[in-house]
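Peer 1: Output the structure for:
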Amino acid sequence: MSEGTPSLLVFEQPLTERVRSFLRLELLFAQHRHHRRDHSQCGVRASLHSLLDLLVVISRSDLKSDIVKELSDQHLHLTRLAAQSAENREQLQGVLGELATAINGFQQLTTQFASALLRGSDFLVSVLNRSTIPGGTCGFDLPHFQHWLSQPYERIDRDLKAWFADLEPFERGIELYLRLLRASAPAETLSAQSGIYLHTPTGPCLLVRVHVKQSAEVYPEISAGRHRFTVRFMQVRDLATRAQQARVDIPFALQCCNL
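Peer 2: Predicted coordinates:
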């Protein structure tokens, strides 16, 4: 998940539904990793909820085929590149090894494994159905859940690892794909005159990345179409008032990423 540095913020706008799904999954995987470090009951609750969110997102479409296709295309492209030039060959071979490992990780997965896991577990379905209600997983609503939470952590950890096992290839594959995508284009230094910038890409673009200094105290609203997009920088004085477009020139950097 890209957040920039303490002095530089990076804002991203996906231009395809596939990249949008990958970014959402990247966030959910990061949340799950964070919550898994907390062994308290609140931490376990958050871990299970983030796990259920991952299963729901993956079960809604054929994301396995999508990510395997993207990784396979990159493996083919980089293989040709490595054969044509000796420059950076060692680095390319390292990335090719990562791609091969990620692709192989998907080979044992059935296409609808996430849906099958949810359908096959009354426990997971009951927690999922109640989790959309604020406070809906209280003990009086789900005594089975309360009983599970009261088990020794070793047993809870075993269950969480078993449910997450088939998600590990997705975590590795999506991390690798987004890393390659973000590194696919250099950052171009630009200026938004009176807080607005209109850009026409010279080629295909899957992901727009805007880098701006945190000290500027602005954030970008990115409106993207098929042939051009607009970056409008907004100023927030406090959260009680509506953000206003900046009226000064805003220096920033722009990446138009594509694989």
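Peer 1: From here on, just use CA atoms for contacts and neighbour counts.
Peer 2: Noted.
Peer 1: any chance you could map the helices in this structure?
Peer 2: Using DSSP state H, the helices assigned to the chain run over residues 17-36, 41-59, 63-84, 89-105, 113-119, 122-131, 143-149, 153-164, 168-182.
Peer 1: I'd like those helices written out as CSV, with distance to V212 added.
Peer 2: Formatted as CSV, the helices of the chain follow (distance: least, C-alpha to C-alpha, whole Å):
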stretch, distance to V212
helix 17-36, 20
helix 41-59, 30
helix 63-84, 29
helix 89-105, 29
helix 113-119, 38
helix 122-131, 37
helix 143-149, 43
helix 153-164, 36
helix 168-182, 16
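Peer 1: Second input sequence below; structure requested for side-by-side comparison:
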Amino acid sequence: MSRINPAPWLTIVICYEHPLNERIRTLLRLEDLFDKVAFFSARDEAIEHHSALVTLFEILDVTSRADMKSELLQELERQKQALETMRKSPDISEGALNEVLSNIQAASHSMLNMAGKIGEHMREDEWLMSIKQRMGIPGGACEFDLPSYHYWLHLDPILRRNDLNEWVAPMLPLEEAFSIVLNLLRCSGKTFPHIARHGVFQQMGSARVAHMLCLKVDEGLPCVPEISANKYALNIRFVISGSRQKTKIYDDDVKFELTYCNL
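Peer 2: Below you'll find the model as predicted:
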């Protein structure tokens, strides 16, 4: 979810991205985690660097599947082949196409040069893994449980940041690869305006070939979309935000834009 520039008939909008398969769901989670690592690592406070390390451990968990690297490489190759077929189209800028293909080639090369499993350099670090294990326990990273980690948090912020950058650096080719895939996915979409009558919208079979939905709605509305989709139907209902009672559907009509994204 993000705030974006307004659509023609809206003021400020929020974009809700809804993945329609596990592969895209994983890439969106990784994007969010890498953004958080970059944000917290750039700060100076010990608690912010603690948050950066916690997020790095989450990346390790998300990337624990052995086939993630090969899947990303295959997806980059698929996109490369698909883009090559568009070279003769008069609607395609050859310069822009060559730039994207060059980025894909560079990302694939970097992924191929990644040694071992994603995050293996961290998994082989006994000190880091002892911290990760303790963090799995509620309150387990207290100073009396991990005095060496407590000492690290009291180092100069520059030294801590250097360590964080060193730990994340071997995984940056992964970020480069999935960023290209997600960018191509987002740029592929066709957008349509819709109205949810009394907060409810349904469309039959519309999400059958999509990999992700992007829904844009005026941020001033006191409601959020709940999306469910399968190959048979797309259902969206706008529910009142922050309600402590039973989920209540927003009763007014809601204008929104819906983009069907497909790789």
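Peer 1: Of the helices of the first structure, which is nearest R242 of the first structure?
Peer 2: helix 17-36 (26.5 Å; C-alpha to C-alpha).
Peer 1: whereabouts in the second structure does the closest one align?
Peer 2: The alignment of helix 17-36 of the first structure onto the second structure (TM-score structural alignment) spans residues 22-41.
Peer 1: contact partners of that stretch?
Peer 2: Applying C-alpha atoms under 8 Å, 6 or more residues apart in numbering, the external contacts of stretch 22-41 of the second structure come out as 19, 48-49, 51-53, 55-56, 58-59, 62, 161, 164-165, 175, 178-179, 182, 211-212.
Peer 1: again with stretch 215-233 of the first structure
Peer 2: Contacts of stretch 215-233 of the first structure (C-alpha under 8 Å, 6+ apart): 7, 11, 13, 15, 192, 195-201, 210, 212, 234-236, 245-246, 250.
Peer 1: can we see that at 6 Å?
Peer 2: The contact list for stretch 215-233 of the first structure (C-alpha atoms under 6 Å, 6 or more residues apart in numbering) reads G195, I196, Y197, L198, H199, T200, M234, Q235, Q245, A246.
Peer 1: Same question for stretch 239-251 of the second structure.
Peer 2: Residues beyond stretch 239-251 of the second structure that count as contacts (C-alpha under 6 Å, 6+ apart) turn out to be H198, G199, P222, C223, V224, F238.
Peer 1: try 8 Å this time
Peer 2: Here stretch 239-251 of the second structure has contacts from H198, G199, V200, P222, C223, V224, P225, E226, R237, F238, using C-alpha under 8 Å, 6+ apart.
Peer 1: Select from those residues the one having the most neighbours.
Peer 2: Comparing the contacts of stretch 239-251 of the second structure on neighbour count, F238 comes out first with 26 neighbours (neighbours: other C-alpha atoms under 10 Å).
Peer 1: how near is the equivalent of T137 of the first structure over in the second structure to L213 of the second structure?
Peer 2: Taking TM-score structural alignment for the superposition, T137 of the first structure sits opposite A141 in the second structure. Distance of A141 of the second structure to L213 of the second structure, computed by C-alpha to C-alpha, to the nearest Å: 39 Å.
Peer 1: Mind checking which of those two has more residues around it?
Peer 2: For A141 of the second structure and L213, the more surrounded residue by other C-alpha under 10 Å is L213, and the numbers stand at 24 against 19.
Peer 1: list the contacts for the residue mapped onto the more buried one from the first structure?
Peer 2: In the first structure, L213 of the second structure lines up with V208, judged by TM-score structural alignment. Counting by C-alpha under 8 Å, 6+ apart, V208 of the first structure touches E12, Q13, P14, L15, L254, Q255, C256, C257.
Peer 1: Show me which pair in these is furthest apart.
Peer 2: Farthest apart among those - using C-alpha to C-alpha - are L15 and L254, which lie 14.6 Å from each other.
Peer 1: Between those two, point out the one with more neighbours.
Peer 2: A count of neighbours by other C-alpha under 10 Å puts L254 above the other of L15 of the first structure and L254, at 21 against 17.
Peer 1: give the contact list for that one.
Peer 2: A187, E188, T189, L190, V208, R209, V210, H211.
Peer 1: 10 Å instead?
Peer 2: 10-11, 185-191, 199, 208-212, 231 (C-alpha atoms under 10 Å, 6 or more residues apart in numbering).
Peer 1: same question, S184 of the first structure
Peer 2: L178, Q255, C256, C257, N258, L259.
Peer 1: what residue of the second structure matches up with the first one?
Peer 2: Per TM-score structural alignment, the equivalent position to L178 of the first structure in the second structure is L182.
Peer 1: can you pull the contacts of its match?
Peer 2: By C-alpha under 10 Å, 6+ apart, the contact set of L182 of the second structure is I24, L27, L28, E31, S188, M212, C261, L263.
Peer 1: what about it, distance to T259 of the second structure?
Peer 2: Counting by C-alpha to C-alpha - L182 of the second structure and T259 of the second structure are separated by 14 Å.
Peer 1: residue in the second structure matching Y153 of the first structure?
Peer 2: Checking TM-score structural alignment: Y153 of the first structure goes with P157.
Peer 1: ok, and the closest non-adjacent residue to that match?
Peer 2: Nearest non-adjacent residue to P157 of the second structure, counting by C-alpha to C-alpha, 6 or more residues apart in numbering: D44, 5.3 Å away.
Peer 1: which ones are touching that neighbour?
Peer 2: Contacts of D44 of the second structure by C-alpha under 10 Å, 6+ apart are D156, P157, I158, R160, R161.
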